[in-house]
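Asker: what shape does this take:
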Amino acid sequence: MDVPQPRFSDQEIARIAERIGRPVVLVGMMGVGKSSVGKRLAGLLHWNFIDADDEIERSARMAIPEIFDTYGEGYFRDGERRVIARLLEDGSPTVIATGGGAFCNPATRQLILERAVAVWLDSDVDTLVERTARKDNRPLLRDGDPREILAKLRNERAPAYSQAPIHVVSANGPHTQTVNRVLEGIAQWL
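Answerer: I've put the predicted structure just below:
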């Protein structure tokens, strides 16, 4: 794991963390780095990190691919919305990584926009293909060419993601660079 070398001093990061006043939620496509960036961002802010997908699996007592196979995507999205609502309920200082489709659900998106600071992590399709190939737990990539599926999903989801007030590009390279860009985006937004 690369150790973030922030462009901000510890004091500046502490001031940013204090001013945010609500959770930071990372949204974007699968493979964009929401969990990796989120863990590093939470560490810098001295906040908790929560991966919404892990919480969904814990609540359902099933892996996400099993939920999709057994109940379908609609059922999964409803459970996802309920879990994210619970995670945002108390407004505690937390960085939350969501699943790729979470912010596309209008009810979930509204919850996040009202109760948190949404950060859209974006990436080009080549980077998404390379990163998603590392894991075989992506239900939406099972039936077809991953590049075509990811390009189609990215185009379909961009209008929803663009509603996040902060947009950060996650390019190939150390996640440290993306973490720094997220901090810069939050500081400008504040």
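Asker: contacts and neighbour counts: CA atoms only from here.
Answerer: Fine.
Asker: for the protein, longest strand please?
Answerer: strand 117-122 (DSSP state E).
Asker: can you name the secondary structure element that comes next after that strand?
Answerer: Proceeding N to C from strand 117-122, the next assigned helix or strand is helix 125-132, under DSSP states H and E.
Asker: for the comparison step, fold the sequence that follows:
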Amino acid sequence: MAPSVCLIGLPGSGKSTIGRQLARLWGVDFVDSDHVIEAQLGCSIKEYFSAHGEQAFRDVEAQVIATLATRERACILSTGGGAVLRPENRAVLHAHTTVFYLQSSPEDIARRLRNDTGRPLLQGDDTLKRLKDLLAVRAALYEETAHYRIDTLRCGTGQVMRKVSMQAELAGLVPELSPTSAGSAASPR
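Answerer: As a prediction, the model looks like this:
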């Protein structure tokens, strides 16, 4: 099985944006677990959440994560922000992919997502408070799952991508993924 890179972090931390760019750079597939889930469900996550609740969604998410993390072909996998809530997801991601935690501040994310209506857990009047609450629950889970932590504070998309790419190169992943690499530094866990 080829090595895959997985991006985790709070909703809005840049996982999909960075993932797409890394996949292009390295010439591998980009897979967004939320898009795979929506295709499987035949509706949006928001609609499924409303109709069936979070627990039913997390059941589907766990099945999709297990399949994607163990696929034969290398990819950049972006997960939903809550994928780390289930122990089985944390275990399969850590064991079968190289996991990068995109560590973003709730304040930065709230500013970026102020007009976003597609994220069910961030709806309501106080997105910043909700993000802080999510981080309080999930921060240790992100840390437990990740092989590397990438601090995104005051970084543009290109800077974050270079940090992930450099750490992947240092870890010996880039030659296995593709002959292309780029650089900057990241902090190992």
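Asker: circling back: ok, and what's touching the longest strand of structure 1?
Answerer: Residues outside strand 117-122 of structure 1 that contact it (CA atoms under 8 Å, 6 or more residues apart in numbering) are 20, 22-29, 32-34, 112, 161-162, 164-170, 182.
Asker: the strands in structure 2, which residues?
Answerer: Going by DSSP E, structure 2 shows strands at 5-8, 29-32, 75-78, 98-103, 148-151, 187-188.
Asker: just put those in CSV and tack on mean neighbour count and distance to residue 86 of structure 2.
Answerer: CSV is the format used below for the strands of structure 2 (neighbours: other CA atoms under 10 Å; distance: least, CA to CA, whole Å):
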stretch, mean neighbour count, distance to residue 86 of structure 2
strand 5-8, 27, 13
strand 29-32, 19, 18
strand 75-78, 28, 16
strand 98-103, 24, 16
strand 148-151, 21, 20
strand 187-188, 12, 23
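Asker: same list, those strands, but as TSV with distance to residue 138 of structure 2 please.
Answerer: Compiled in TSV, the strands of structure 2 are given as follows (distance: least, CA to CA, whole Å):
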stretch	distance to residue 138 of structure 2
strand 5-8	11
strand 29-32	20
strand 75-78	16
strand 98-103	11
strand 148-151	14
strand 187-188	19
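Asker: now the helices for structure 2?
Answerer: Assigned by DSSP state H, the helices in structure 2 fall at 15-26, 33-41, 45-52, 54-69, 87-96, 106-112, 127-145, 157-170, 174-177.
Asker: what's the mean distance for the first one versus structure 1?
Answerer: Spelled out, it's helix 15-26 of structure 2. In the superposition against structure 1, helix 15-26 of structure 2 averages 0.5 Å from its aligned positions (mean CA distance after the TM-score superposition for structure 1).
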